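# Take this sequence and fold it.
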Amino acid sequence: MPELVGIGVSPGRSAGPVFRLAPPPALPEVAPPVTDPDAEVAAARSALAGVAAALRARAASVSGAAAEVLETQAMMAADSTLATAVAARVARGSAAAWAITEAIAEQRETFAQLGGYFAERAADLADIGDRAVADLLGEPMPGLPSPGEPFVLTAEDLSPADTAVLDPADVLAIVTRRGGPTSHTAILARAMGLPAVVGCPDVVTLADATVVSVDGTTGQVTVIDPGEAAGIRERAAADRARLAALTGPGRTADGHPVPLLLNVGGAADLTDDAEGVGLFRTEFLFLGRTSAPTVAEQQAAYTELFAALGQRRVVVRTLDAGADKPLPYLGLAQEENPALGVRGLRVARANPTVLTDQLTAIAGAASATDAQVWVMAPMVATPAEAAGFAQAVRAAGLAVAGAMVEVPAAALHARRLLDHVDFVSIGTNDLSQYTLAADRMSSDLADLLDPWQPAVLDLVATCAAAGREAGKPVGVCGEAAGDPLLALVFVGLGVTSLSMSAPSVPAVRASLAGVTLERCAELARIAVDAPDARTARQAVAATI
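All right, here's what the predicted structure looks like:
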């Protein structure tokens, strides 16, 4: 049977007929003349405001990463810069729908050139434009197909607004032509437990109703006989049930403990059997606002999560924002290359109050609850930065300070970082991007962003060795930790904990339980010695 290959970004397997996401509305070939520019501007602003309101409503109906993504997109739709650009286009003679299309295209080009997080947002801008144009033309909003049966969703790419509201009862799996391991499609598919493959160029050749099997671990999409689909789904369901029945802490077959923690955006993302939280993303408090949240607002939100955890561990990541995740009220200057600019901990250089207020709120919530509160800073690059952050954490009355390893400099000097902090946690998404110099939204370079890249694994090994020497924990909080095969490699390299979306935990728990620590070390050697990411994955899979 024909086989297509992409990048598996959300583990699991399913099968069914493919149906493609409906294309966005097309502008008529002839634009109407503009007889009342004020009316056109008003119509365009009304359409954009409607899109922003709809996105906020969707954000309110979901939680965690999905809510954060939609709130950010709503901010983009309501941004005054976009409204001003649309008005300028109307002044040049473009009707409302055309003015929005032209202004969006111009901003997308700018975002793509900026790279990094801005390049990721280019697809979000396109979706905003499509929705606003649909409103102005009186056309149906871009949306999901409704074939009347469960299906495999295929698309050029998926917008956050569509991905966040997928119903797993209808959508069996996702396959997109574009996107990479850190795209919104990947992040949200993992959060929902849907098998997903991205960066699969040949998926656009499949006609609607073609029946395929999708393996979100290996990235294989195979055209199959329609009669095989039900059996594949039944076996996948049986596997999920078997995995869900496995409970207890993460550990290898010979009893080596590996805490399996969660990546969360709030208390709603917790599960009863979670061993703790390895990444609490605090950005959700700062999005969709015109001013920073107060200490009291922050403390209330942190207290809710900490209290829900009881005495379990929670690792709080301080605000991971800046010029690459624009929050206008931070007062940061525009940069030519935001991915290499003022973001994460670096925001404190320009606006130290943001960090000190956040640490004060975290400390207040910690003192009011029994949770084991650890705090870590994103985008730490030097031992001096680690030392300064640790000092600030302890000055706030918090006992455990850590640093995220997201840039090669931090990995190479992990031992020096650990002279100052109590732990490090590896963010595989950014570490892959910076190590391979590959923009996170470049579909043509998606293979370089694969966390199986041996160069990235070498840096993980360097961090783990530093942790062993210092006698301090080294975790992985990137979503790569949720790959059941790669989790074995990380443990074999010496990683001491793994943090992931809740749906990924059962498969990782079962994977660890099936091998010894010594076997994990053997698998790690196989992966590191491989010439590339695909070979590494295939070689490890072949030995399990």
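# For the rest of this, base every contact and every neighbour count on C-alpha atoms.
Will do.
# In contact with L459, which residues?
The neighbourhood of L459, defined by C-alpha atoms under 8 Å, 6 or more residues apart in numbering, consists of P408, A411, L412.
# Now with 6 Å, please.
L459 makes contact with A411 under the criterion C-alpha atoms under 6 Å, 6 or more residues apart in numbering.
# for it, helix, strand, or coil?
Secondary structure assignment for L459 (DSSP: H, G, I helix; E, B strand; the rest coil): helix.
# One more, so I can put them side by side:
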Amino acid sequence: MEITGTGIGQGVAIGPVVRMAEHLPEPVDRPSHLDPEREGERARASLSVVAAELAGRGAKAGGAAKDVLEAQAMMAEDPSLIDVITTRLAAGKTAERAVFEAFASYRDLLAGMGGYMAERAADLDDISQRVIAHLLKLPAPGVPDPGHPFILVARDLAPADTALLDLDQVQGLVTIDGGPTSHTAILAREKSIVAVVGAADAASLADGDTVIVDAARSLVVAVPTADEIAAAKARIAERAAQAAAPLAPGALADGTPVPLLANLGSADGAAEALRLGAEGVGLFRTEFLFLDADTAPSVREQQAQYTRLLTAFAGKKVVVRVLDAGADKPLAFLNDAPEENPALGLRGIRALRHSEVILREQLTALAAAGAATDAELWVMAPMVATVEETRYFTALAKELGIAVAGVMVETPSAALIADRVLAETDFASIGTNDLTQYTMAADRLLGTIAMLQNPWHPAVLRLIAEVGAAGAELGKPVGICGEAAADPLLAVVLVGLGATSLSMSPSALADVRASLARYSLDDAKALARAALAAEGAAEARTAADAAAAVISTQARETAS
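Model prediction:
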């Protein structure tokens, strides 16, 4: 039996199922025998303990997990949440019940928003469970330890658990709920855990069942045959051999170079990215310096962080995106005016022009960091839509000492006039996440239309091809830095459309490197033509798969 979900990465795992225990039962709604003040002390103490535990787990895990768990710790002590708890305690409820109701109200609010925000609701459930367990002096929810390697099957997995999974024991992960943007998926991708999320039918799996978790095919195979197990073991061995092979620069089978770069959100991930074979950085997001601040960081503070990153990548290319705020990342000191549709409002380069001093300070800090290190610094502007915006940013960057300035192509307008945009700047980097959102008029945070958020759609691919053609004509580099570059087959198609470099989560580098090595440039162009000729996203992937199968067959016949 095959159970479908959303695969994270390209891995395969085999093992016996171990189910994660279900949540604690809902606390009984009964009057407290303590006064509200005493119950409040109990609630605040447990919230504080859980917040400290989450922050401690984050510090131990590092990377993206640290950011996620620190955010959870802040949720646990959010003043507005504590106010809701206090109101319920004043009505005579127990601390356990007040905590449950307060978190549930916030959870329902997020769930009703859909998409990315709905997937944050599971984080609130986890905090609530941990606080209630502490109040009741029960063990906190956690991953089972059967004493042998296993496949973990859970309703969903809390960030606190995902961050510290014992990867010698947990061979694979299957969640019944969740989606590709859930924290479970984000952390599984970062830690290279073989995972299939959102597999609703996995609820039927029982402890001890042998399953194959096939992330590449987004499948869980229950009760696999001997042949299926043998085939899965062969794929596991092939991937292990690829991982053990000496790291080499990204290239197609005919030797055409395709530099493989890392997407990073802070300098903390530099060492791991280099270990996994990153040839540089294709997208360094600078928002981490700004998002938790009441005012913009100083030039000196920024320069220190940029210098740290550039020093780690000495001699390599590092592409830095200037502050991309607005939409789902509002900043009070940049643009705090309410907007009906912030995704179409004052965001990216528009917001920076509105507060140019912030842009000037950031470019000044970057130029100073670049001058103090040996990295090859490239700097780009987000959300550029016009030639005039391109000309403005490029001129300002050069004025302030940036040697290589470029723009992100995330809007259909920039893609359609890519020849004129690239004539005014040094390079382009395509952000496929936003380009897909704006091409398909489908909010990337809205779960109800997630099926439209697919970069395989021929409309998106055609726009990418426009940028690739313009880059080739003008001799300007065209990179890809959206999640599309992490899809091994789509990566080949993107090169066939004219991409000259690919940037992705470091954990995806090995799979993409291996995929590129199977195809020549002519092959990549053939896959791109097949995908472009399709009617929709699913059909485009199927067409590319079919073209790839033909190429593989021809290669085997030639070899024999």
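# Can you give me the buried ones in the longest helix along the second structure?
Once the second structure is assigned using DSSP state H, the helix that runs over the most residues is helix 36-61. Within helix 36-61 of the second structure, the residues scored as buried using 16 or more other C-alpha atoms under 10 Å are 36, 39-40, 42-44, 46-58, 61.
# And stretch 187-203 of the second structure, by the same measure?
Within stretch 187-203 of the second structure, the residues that qualify as buried by neighbour count (16+ other C-alpha under 10 Å) are 187-200, 202.
# any idea which of these is the one closest to T175 of the second structure?
Top of the list for closeness to T175 of the second structure, among those and by C-alpha to C-alpha, is V197 at 4.7 Å.
# In helices, which of the buried residues of stretch 187-203 of the second structure fall?
In helices, defined here by DSSP H, the members of these are L187, A188, R189, E190.
# thought M504 of the second structure was touching N263?
Yes: the criterion here is C-alpha atoms under 6 Å, and M504 of the second structure meets it with N263 at 5.0 Å.
# residue boundaries of the helices in the stretch 151-300 of the second structure?
Under the criterion DSSP state H, counting those that start in this stretch, the stretch 151-300 of the second structure contains helices at 159-162, 183-190, 226-244, 270-275, 299-312.
# Can you say which of these is nearest to D522 of the second structure?
Of all the helices of the stretch 151-300 of the second structure, it is helix 226-244 that lies closest to D522 of the second structure, at 23.9 Å by C-alpha to C-alpha.
# Next, the buried residues of the closest one.
Buried-residue list, helix 226-244 of the second structure, by 16+ other C-alpha under 10 Å: I229, A232, K233, I236, R239.
# Could you do stretch 346-360 of the first structure as well?
Within stretch 346-360 of the first structure, the residues that qualify as buried by neighbour count (16+ other C-alpha under 10 Å) are R346, V347, A348, V354, L355, T356, D357, Q358, L359, T360.
# Setting aside sequence neighbours, what's the nearest residue to L309 of the first structure?
What sits nearest to L309 of the first structure in space, not counting adjacent residues and going by C-alpha to C-alpha, 6 or more residues apart in numbering, is A371, at 6.2 Å.
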